[in-house]
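> can you look at this prediction? I've put the sequence above it.
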Amino acid sequence: MYAKRLYAPLRALALAAGLALVSTAHAADWPTKPLRLIVPFSAGGQLDAMTRIFATGLSENLKQPVVIDNRPGAGGLIGSDVVAKSDPDGYIFLIAGNGAITNKLLRAKMPYEDADLVPVGLLFESSSVIVVNAKSDIHTLKDWQKKAGAGGHPILFATAGSGSTGHFVGEMLGQALNVPVTIVPYKSGSESSAALMGGQVDAASEASVSIRNYVAAGRVRALAATADHRTPLLPDTPTTAEQGFPQINITHWGGMYAPKGTPDAVIEAMNRAIAQVMATPAVKQQLNDAGYEPIPGSVAQFKTFIAAEDKRLGGVVKSAGMKAE
């Protein structure tokens, strides 16, 4: 009995060392076959388009084909669930945005646990831009505050669906300005933009690349960018913080996750590859042309970002009573 107790810790240490050697070996010859990136939205959308730019650079960096697999549905849950329940062999990854954090905040039930998806690294982001119809008498966020305070009707705010980034912008707007906002969900950003230009709603918020042509054509007016700095595609549009409302802050971002159990060495190797790809001039230029910026960082930085957004956006959800539909 004593011998068993004596050697048990040694066996545990040997097992841990063996696993570490296996993990290191796995990373040393990784990757040896094509990689699959699951995008939980339809082809042609912003996340899909930016992921394809990244995937081209990643394939060149890792010397392996990178396949984009679109698995849309349920606000990103279907594709995320595919990855959460996949074999953690280091060859399947999820590319997701705000939904990876907010879905659990908006839903009573989830098909997987938070811990089933492991953060790998941030990729890119773009500011959301609050817009109104070009004929609107609203030119600044404070104009809205004054008008609503004078007894005007609630702001009819179009979104690309419940729980979308635009939905969060609308709720943040109401809370920051202390004005009534009625959320009007549509099936897509193009539908919400069409409703705005048609005069059926008062405002919307979309990625800068999605609305810059409408701004240039004089069909909508850009009021504010919701990032920490102005968007390069609409440099004359002030940020929400510049107008005195820093709490209206959210971006369209993309990050990479892996199934729980993916070797740490592979995750670190992929994180290094992300940084290298995002530093490539061609990739940076393509992202910039689309209104996005590379934002790579360490695994630890991504985890910190997720924890902070979970807490911050959770507060918005609770205050507004937001739920997925």
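Arrived safely, thanks for sending. Residues are numbered from 1 along each chain as shown.

> make it CA atoms for all contacts and neighbour counts henceforth
Noted.

> quick one: the spatially most central residue of the chain from residue 39, how far?
Nearest to the geometric centre of the chain sits residue 97, at 2.0 Å (CA atoms, centre = their mean). Distance, residue 97 to residue 39, using CA to CA, to the nearest Å: 10 Å.

> which neighbours do the two share?
Common neighbours of residue 97 and residue 39, counting by CA atoms under 8 Å, 6 or more residues apart in numbering, are residue 47.

> in the stretch 51-200 of the chain, which spans are helices?
Using DSSP state H, counting those that start in this stretch, the helices of the stretch 51-200 of the chain run over residues 77-84, 99-106, 141-149, 165-177, 189-197.

> out of those helices, nearest to residue 25?
helix 77-84 (23.4 Å; CA to CA).

> alongside the first one, take a look at this:
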Amino acid sequence: MRMHPSVAALAAGLALGTGLAIGAASEARADFPDGQTIRVVTPYGAGGGIDIAARILSSVADEHVGTRVEVVNMPGAGGLDAASYVHGAEADGTTLIISDYGPLITLALREDTPYAIDDWVPLVQVTEIAPTFVARTDAPFDTIEGFVEAARAQPGGIPITHGTYISSSHLPLLRLEQLTGAQANHVPTSGGGETVQFLLGGTVPVAVTTPATIASAIEAGTARALAVATAERVPSLPETPTLREAGFDIVMPVWYTIFAPASVPEERRTAIAERIAAAYESPAAQELAERARIVVRPITGAEVETIFADTRATVEATLAELDD
């Protein structure tokens, strides 16, 4: 996905600040690794949304976490390299991963990974991104129901673009087809930027992408959002219904969540989650998030565990039916 120039500049600035900001730790607690650097590993390269979310934490960590947080980008093998590294690290809570569900759920279900889904415990959900069904304004349908009806009437006849195969933008489409019997012509891309190019360039009439990548086209009146795959409507698209509102029971948000291996003692996981959540709630972190045009709302405890479990169940059901 191609970033807005201001977001790219923010990512670069945060990366520089991370390398310079080494401060004193706050009050010591036996259940928290005070004085030790916490490594937050990302499964993707620098500059993307997950990287920016991690660097926001890093930039405020000394004051609000009490320990330096170092961001480590470890792209490769669809997230397998990063997840394997964190899974194999010492179980003291100083090595964590911030990820979407691809490496920890989808990959673990599809590949022979050195970890299982149950080997991970979500600590803090940082933000949630809405997979968004969007059509060009000249498409022959202007609602998600209209798209489904058209895809039923013309099996395989309507091209729809999305990210890579079984990515977080592809899985909601697969689930929609499974629940409705619709069948579109899937056109994979390398990511959000190419997806929007295919849509606006006339290659396809409909796409699944994110609100940020399609916002300018919606504002310009060249595209319209049909539905979002989240439990609630998205603040940036208040008039766009959820898939559930349209009658399709699909909730498959893309979350950016910080995880610890389950082998880390529970008391330590809880202490780390509390401090990380407080750091993200700080005015400094919220200001950085606003500059990056992302909504940071930390979720911890039972709520984030439920989100993780619900996502796992939906992805498992989708992949199981896909393989049948």
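Arrived safely, thanks for sending. Since this is a predicted model, take the numbers as computed values, not measurements.

> overlay them and tell me the TM-score.
The TM-score (TM-score structural alignment, normalised by the length of structure 2) is 0.82; 295 aligned residues with a CA RMSD of 2.4 Å.

> ok, and the closest non-adjacent residue to residue 231 of structure 2?
The spatially closest residue to residue 231 of structure 2, leaving aside those adjacent along the chain, is residue 251, at 5.7 Å (CA to CA, 6 or more residues apart in numbering).

> picking that back up, relative to residue 236 of structure 1, which of the helices of the stretch 51-200 of structure 1 is closest?
helix 141-149 (15.0 Å).

> and the closest one, which residues are buried?
With burial defined by 16 or more other CA atoms under 10 Å, the residues of helix 141-149 of structure 1 counted as buried are 141, 144, 145, 148.

> and for stretch 33-44 of structure 2?
33, 34, 37, 38, 39, 40, 41, 42, 43, 44.

> list the contacts of the host helix or strand of residue 268 of structure 2.
If you go by DSSP states H and E, residue 268 of structure 2 is part of helix 266-281. Helix 266-281 of structure 2 is contacted by residues 31-32, 56-57, 60-61, 64-65, 92-93, 123-124, 126, 260, 285-286, 296-300 when judged by CA under 8 Å, 6+ apart.

> which neighbouring elements make contact with the longest strand seen in structure 1?
As assigned by DSSP state E, the longest strand anywhere in structure 1 is strand 117-133. Other helices and strands packing on strand 117-133 of structure 1, by 3 or more CA pairs under 8 Å, 6 or more residues apart in numbering; DSSP states H and E, are helix 189-197, strand 203-207, helix 208-216, strand 220-225, strand 251-259, helix 264-278, strand 293-294, helix 299-320.

> can you give me the angle it makes with strand 203-207?
Counting by axes from the mean of the first three to the mean of the last three CA atoms, to 10 degrees, strand 117-133 of structure 1 lies at 130 degrees to strand 203-207.

> check the offset of strand 117-133 of structure 1 from the chain's centre.
From the chain centre to the centre of strand 117-133 of structure 1 is a distance of 5 Å (CA atoms, centre = their mean, to the nearest Å).

> contact partners for the residue nearest to residue 231 of structure 2?
229, 230, 231, 243, 244.

> enumerate every residue touching the residue mapped onto the second one from structure 1.
Put plainly, it is residue 230 of structure 2. Following TM-score structural alignment, the counterpart assigned to residue 230 of structure 2 within structure 1 is residue 227. Going by CA under 8 Å, 6+ apart, residue 227 of structure 1 touches 126, 127, 128, 239, 240, 249, 250, 251.

> and the gap between the nearest residue to the last one once chain neighbours are set aside and residue 59 of structure 1?
Right, the one you point to is residue 251 of structure 1. The spatially closest residue to residue 251 of structure 1, leaving aside those adjacent along the chain, is residue 127, at 4.7 Å (CA to CA, 6+ apart). If you measure residue 127 of structure 1 against residue 59 of structure 1 using CA to CA, the figure is 27 Å.

> for the helix or strand hosting residue 19 of structure 2, packing partners?
Assigned by DSSP H and E, residue 19 of structure 2 belongs to helix 5-20. Helix 5-20 of structure 2 makes packing contacts with helix 49-64, strand 69-73, helix 283-291 when contacts are defined by 3+ CA pairs under 8 Å, 6+ apart.

> tally of neighbours for residue 30 of structure 2?
9 (other CA atoms under 10 Å).

> quick check: which element contains it?
Judged by DSSP H and E, residue 30 of structure 2 forms part of no helix or strand.

> any idea how far residue 22 of structure 1 lies from residue 303 of structure 1?
For residue 22 of structure 1, the distance to residue 303 of structure 1 equals 25 Å [CA to CA].

> counterpart of residue 121 of structure 1 in structure 2?
With TM-score structural alignment as the criterion, residue 121 of structure 1 matches residue 124.

> give the contact list for the closest residue to its match other than its chain neighbours.
Residue nearest to residue 124 of structure 2 in three dimensions, not counting chain neighbours: residue 300, with 4.9 Å by CA to CA, 6+ apart. Contact analysis of residue 300 of structure 2 by CA under 8 Å, 6+ apart lists 122, 123, 124, 125, 273, 274, 277.

> so what corresponds to residue 264 of structure 1 in structure 2?
Match for residue 264 of structure 1 (TM-score structural alignment): residue 266.

> its match: how many residues sit nearby?
With other CA under 10 Å as criterion, residue 266 of structure 2 counts 14.

> what's residue 122 of structure 2 in contact with, if anything?
Residues in contact with residue 122 of structure 2, defined by CA under 8 Å, 6+ apart, are 257, 258, 259, 260, 300, 304, 305, 308.
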